[in-house]
Structures are given as C-alpha cells and as structure tokens.
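**Q** This is a predicted model, with the sequence first.
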Amino acid sequence: MPVSNDIGIPLVASHTFDECPQDLDVLFVPGGSVGTVACMNDPEVLAFLADRGSRSKWVTSVCTGGLVLGAAGLLDGYDATAYWPVADLLPLMGARHIDERVVRDRNRLTGGGVTAGIDFGLALVAEMVDEELARRIQLIIEYAPAPPFKNGTPAEAGPERTAIQKGRRKWMDSEARAAAERAGKRLGIA
C-alpha cells in the first residue's frame, strides 16, 4: 500500500522487512519530519534497522534520518550529524554530534540537511568505489554550489534568524526530543 512522504508523494515499498536481504551493502535512512518521529517510536522499524545495521557494510543517513539511526542504537559511540535543528539530540542516543555537512566514522556516514545529501552521496560513492567516480558524478550533475546568500547554517544566519526558524519548529522538535529521550532510556544511555 502506498505511503505518502512529508510533501505528499506516494511511495510504494518493493519489499517487506522480512523480504529484505539480511546482508546489505548500504543501509540508508532518509529524513523527514513526522515520519522521523514515527520511526523513532516504532519498535518494528527500530528492530529491523538494528538487525540490518549490525551487518551492513555502510550504515548511513541524511537529514533527520540520523535520529532514527540513533534511536535504533546504530550511532552509539560514533561521530555523526543530522539536520541542524535536531542534531543536538544525537548525544541523547549515544552519538557524538559533529557540526559538519557529512561525517564519517568507521562504517557510519551521516549527512546534514537536504542539500548536504548531495555532499553525502558523493562522499559515499568515493568511499564505496573511488574518488574519481565521485568527481565524474559531481561534474555530470554540475554540482558547484554558489548560494545567493551566506545563510545556510545557524552560524551564517545569525541568532535572530535561527531563533525564528527554531520557533517555527517547536512542536516538531519537542516531539523529536521526546522520542530521542525515550530511545536513550531504552538503549541504557544516561
């Protein structure tokens, strides 16, 4: 049955959890808002991720997907990042938050918000194949970021703009914090 993502696009799974291969090259958890919190609170999703993540060559996420990996216990003791408004929740689940667009720690690769997903993808290709292929892909997609404003991080945006944006996310961020706190307790992390 189709499930709509945060912007209403229906997605259809090609496999059930039981049909998914046991050993994966890449376990990837994307971001989202309400879906992230739902996954953080879903024992079946967390058990699936913990199981597959225990054997995957790469355990990865972008945006708020890092919170889901954390809730599954897959970032405990690892450096990681996530979307900036909620990245500070990673330590509640045992991760060390590193304020970077892409963070690699052993076989964990995590990316920040939406546009960091491109950096993440190129970094993963470089790790899995080689840097030359990642460079070719970067050229093919003409990825040479030149944003019109220096405003893409809280440090660049400044405290006033950052506070306004955080204020618009109060409900979502409080739900994510509660889920992270529950996950930390379940995982035995103080």
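**A** It's in. Residues are numbered from 1 along each chain as shown.

**Q** Please count neighbours and contacts with C-alpha atoms only from this point.
**A** Will do.

**Q** I'd like to know how many residues surround Gly152.
**A** 11 (other CA atoms under 10 Å).

**Q** typed the wrong thing, it's Ile189
**A** 15.

**Q** Repeat that for Asn5.
**A** Neighbours of Asn5 using other CA under 10 Å come to 13.

**Q** swap in the one 10 residues further on?
**A** Other residues near His15 come to 9 when the count uses other CA under 10 Å.

**Q** would you say it is within a strand?
**A** No: counting by DSSP: H, G, I helix; E, B strand; the rest coil, His15 is not part of a strand but coil.

**Q** Next, work out how far apart Ile118 and Arg136 are.
**A** Separation of Ile118 from Arg136 (CA to CA, to the nearest Å) stands at 14 Å.

**Q** who's more crowded, the two?
**A** Ile118 (18 against 12).

**Q** How much space separates the more buried one from Pro30?
**A** Ile118 is 12 Å from Pro30, by CA to CA.

**Q** and if you look at Asn107?
**A** Relative to Pro30, and taking CA to CA, Asn107 is found at 17 Å.

**Q** again with Arg106
**A** 20 Å.

**Q** May I see the buried residues of the longest helix along the chain?
**A** Criterion DSSP state H: the longest helix present in the chain is helix 170-187. Across helix 170-187, burial judged by 16 or more other CA atoms under 10 Å covers 172-173, 175-177, 179-184, 187.

**Q** same deal with stretch 47-58?
**A** Here stretch 47-58 shows 48-50, 52-54, 56-58 as buried, counting by 16+ other CA under 10 Å.

**Q** Just the ones of these in strands?
**A** Trp58 (DSSP state E).

**Q** Take the buried residues of stretch 47-58 and keep only those in helices.
**A** Those of the buried residues of stretch 47-58 lying in helices (DSSP H): 48-50, 52-53.

**Q** Nearest to Gly167 among those residues?
**A** Leu49 (31.4 Å; CA to CA).

**Q** quick one: that closest one from Leu90, how far?
**A** 17 Å.

**Q** same question, Ala144
**A** Relative to Leu90, and taking CA to CA, Ala144 is found at 30 Å.

**Q** Comparison target, given below:
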Amino acid sequence: MDRRVFNTSLLAGSLAGLLLPGARAAETPRPAAKPVIGLLVYPGMILLDLTGPLTVFNIMQADIHLIGASMAPVMTDVGIPVTPTHSFETAATGLDVLFVPGGLKGTVDGMNDPRTIDFVARRGETARFVTSVCTGALLLGAAGLLKGYKATSHWYVRDLLPLMGATVIADRVVSDRNRITAGGVTAGIDFGLALAAQLTDEDTARRIQLLIEYDPQPPFAAGSPERVGPEATQAVLTQRGPLIRLAEQAARAAGARIGVP
C-alpha cells in the first residue's frame, strides 16, 4: 500500500470514528473536486516550511504540484533535495492555491530573479488563494501580490513587508481576502490547517489536526522575541544581519519596481 492510499484509508477511518453515534462516514461533507495546489520549490528553501503544509494537503487529498524553475532537484536547508513535478513552463494555470515557502537566502535570490518574480506574479493573479509561510511572503511582496493587503512573515523580516505595500500584522497566521500568510517555519502547520478549513470545512481540518496529533507543547518559552527577551533576540539578529540587510535591499528595489512610495 503506497503512502497516499495509506493516508486516505487512515483519514477515512479517523473521520468515521469521530462522527456522532449513528452517523455514517458517507455523510461526511467532501469537496466536489480536488483543489489544485501549486507549491513553489527553490534552492535554499526550508524543508519544514514545505513539508508542514504539504502533510496537511496530502491527507486532504489535494492535487499537489511541486513547481520549480526547471525539473532539476533543488537542495533544501537540511541537505535533502526536492524534485519538482512541474517546471515554470509546464505548471498549471488557474491554481486553487499558490504557495511559497521560505528560506532567507533562497528567498532573496528569488526576489532578485526576474523569471521567478514573473512566474509568481502571473500565477498569483489567477490563483484562488495566494499564500506563504516564513520569508516566502517577501517573494509574494516582490511580485506585487501583497500590495494593499495585511500580511506577516518570519519575525526578523516581517517589518520589510511595508516596503512592498503590505500592512504588517504580527500574528502567526494572517488572512486578508484571498491572501494567507504565516510566520516562521512551524507556523506552516497552523497555516495548512487554516487553509484546509477554507478548502473543505472546519470539521475536516480539526480531524486532520487530530490525525497528525498537532498539539504543540514546546519545552521552552523561546519561540518569539516577546517570549525569549531582547538579549537572545539580538543574538539572532546579529547572526542573520547580513542576510536581513540583503533582504531589505531586495525589498526596497521591489517596492520601487511595483510603485510603492
């Protein structure tokens, strides 16, 4: 039994087991068609940014497209390559969801790459939902897709979003019309579940959350600048400073290109 069949069987069993007594699994609402989700993959992206939401989408039985600039495998932050299923040239149009993961160096490279920006802009114009996790929001911003929208990103770059016309909301997941952006890395699961609720229904998203046992209980109160304090926060900013400055330069250039005052 392959992984997709296993997940389908497991989710079906979970949904049936969670129904009220006397109800039948066949009565569970299901979408009329599988949503088509295009996930951008690029060198230097954070693998967890991709696989957190992807796990939710896979269980949801979405039609998943991993889209790269070419069909060549791309290396992620942890040294595990991801092989695209589609290239920029063969990627579907009219996506239900365009999703961009993060990874600061790879994101900055993408912001400075006209071909990547053009692809993201064109697919974003027609997608039902335009979404990101972590620094992927910077790519959306550089493509002009967050101008006039509320958005968030990883805490150490989210203040760059106004340079590209967005209004920053410092929440873990921010929804504004059809734009859904999330904070850093682990926020990808929160985002995936929030989007699953919109693509299916809240009960289905809750059951997926239960199936993957997403019940975070971190060992330390250190997951945000507010929790960890200024000393540790400054240490991270110092370490990532050179890349953050490159991101700022790319954001300013993008803002000028898309007409942000």
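**A** Nice, I can see it. Bear in mind that the values here come from a model prediction, so they are computed numbers and not experimental data.

**Q** between Ala144 and Leu90 of the first structure, who's got more neighbours?
**A** Of the pair Ala144 of the first structure and Leu90, Leu90 is the one with more neighbours under other CA under 10 Å, namely 29 against 8.

**Q** What's the match for that one in the second structure?
**A** In the second structure, Leu90 of the first structure lines up with Leu161, judged by TM-score structural alignment.

**Q** From Val133 of the second structure, how far off is its match?
**A** Leu161 of the second structure is 13 Å from Val133 of the second structure, by CA to CA.

**Q** got a list of what the closest residue to Pro162 of the second structure other than its chain neighbours touches?
**A** Using CA to CA, 6 or more residues apart in numbering and skipping residues adjacent in sequence, the residue nearest Pro162 of the second structure is Val168, 6.9 Å away. With contact taken as CA atoms under 8 Å, 6 or more residues apart in numbering, Val168 of the second structure is in contact with 150-152, 158-159, 161-162.

**Q** a markdown table for the residues you listed, including distance to Ile80 of the second structure?
**A** Output for those, formatted as a markdown table (distance: CA to CA, whole Å):
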| residue | distance to Ile80 of the second structure |
| --- | --- |
| Lys150 | 33 |
| Ala151 | 29 |
| Thr152 | 27 |
| Arg158 | 27 |
| Asp159 | 30 |
| Leu161 | 29 |
| Pro162 | 33 |
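
**Q** Same list (the ones in helices among the buried residues of stretch 47-58 of the first structure) but as TSV, adding distance to Leu24 of the first structure.
**A** Formatted as TSV, those follow (distance: CA to CA, whole Å):
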residue	distance to Leu24 of the first structure
Phe48	12
Leu49	11
Ala50	12
Arg52	7
Gly53	8
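
**Q** ok so, going back, who's more crowded, Arg106 and Pro30 of the first structure?
**A** Set side by side, Arg106 of the first structure and Pro30 show more neighbours around Pro30, with 18 against 10, by other CA under 10 Å.

**Q** measure that one to Gly152 of the first structure for me?
**A** The value you get for Pro30 of the first structure to Gly152 of the first structure, if CA to CA is used, is 20 Å.

**Q** Isn't Leu82 of the first structure up against Gly70?
**A** Let me fix one detail, which is that residue 82 of the first structure is Ala and not Leu. No: counting by CA atoms under 8 Å, Ala82 of the first structure does not reach Gly70; the two are 10.3 Å apart.

**Q** Which one's more surrounded, the two?
**A** The neighbour comparison of Ala82 of the first structure against Gly70 (other CA under 10 Å) goes to Ala82, with 31 against 27.

**Q** OK, contacts around the more buried one?
**A** 62-67, 90, 110-113.

**Q** do the same with Asp159 of the second structure
**A** Taking CA under 8 Å, 6+ apart, one finds Val168 in contact with Asp159 of the second structure.

**Q** What is the burial count for the counterpart of Met128 of the first structure in the second structure?
**A** With TM-score structural alignment defining the correspondence, Met128 of the first structure maps onto Leu199 in the second structure. Each residue near Leu199 of the second structure was counted by other CA under 10 Å, and the total is 20.

**Q** for the one 10 residues further on, same thing?
**A** Burial of Gln209 of the second structure, expressed as a neighbour count using other CA under 10 Å, amounts to 17.

**Q** separation between Arg227 of the second structure and Ala235 of the second structure?
**A** 14 Å.

**Q** and the nearest residue to Pro154 of the first structure once chain neighbours are set aside, which of the three is it?
**A** Among residues not flanking Pro154 of the first structure along the chain, Thr162 sits closest, at 5.6 Å (CA to CA, 6+ apart). Under three-state DSSP, Thr162 of the first structure falls in the helix class.

**Q** follow-up on the earlier one: the longest helix of the first structure vs the second structure, average offset?
**A** Aligned to the second structure and superposed, helix 170-187 of the first structure gives a mean residue distance of 0.7 Å (mean CA distance after the TM-score superposition for the first structure).

**Q** helices or strands up against that helix?
**A** helix 34-40, helix 65-71 (3 or more CA pairs under 8 Å, 6 or more residues apart in numbering; DSSP states H and E).
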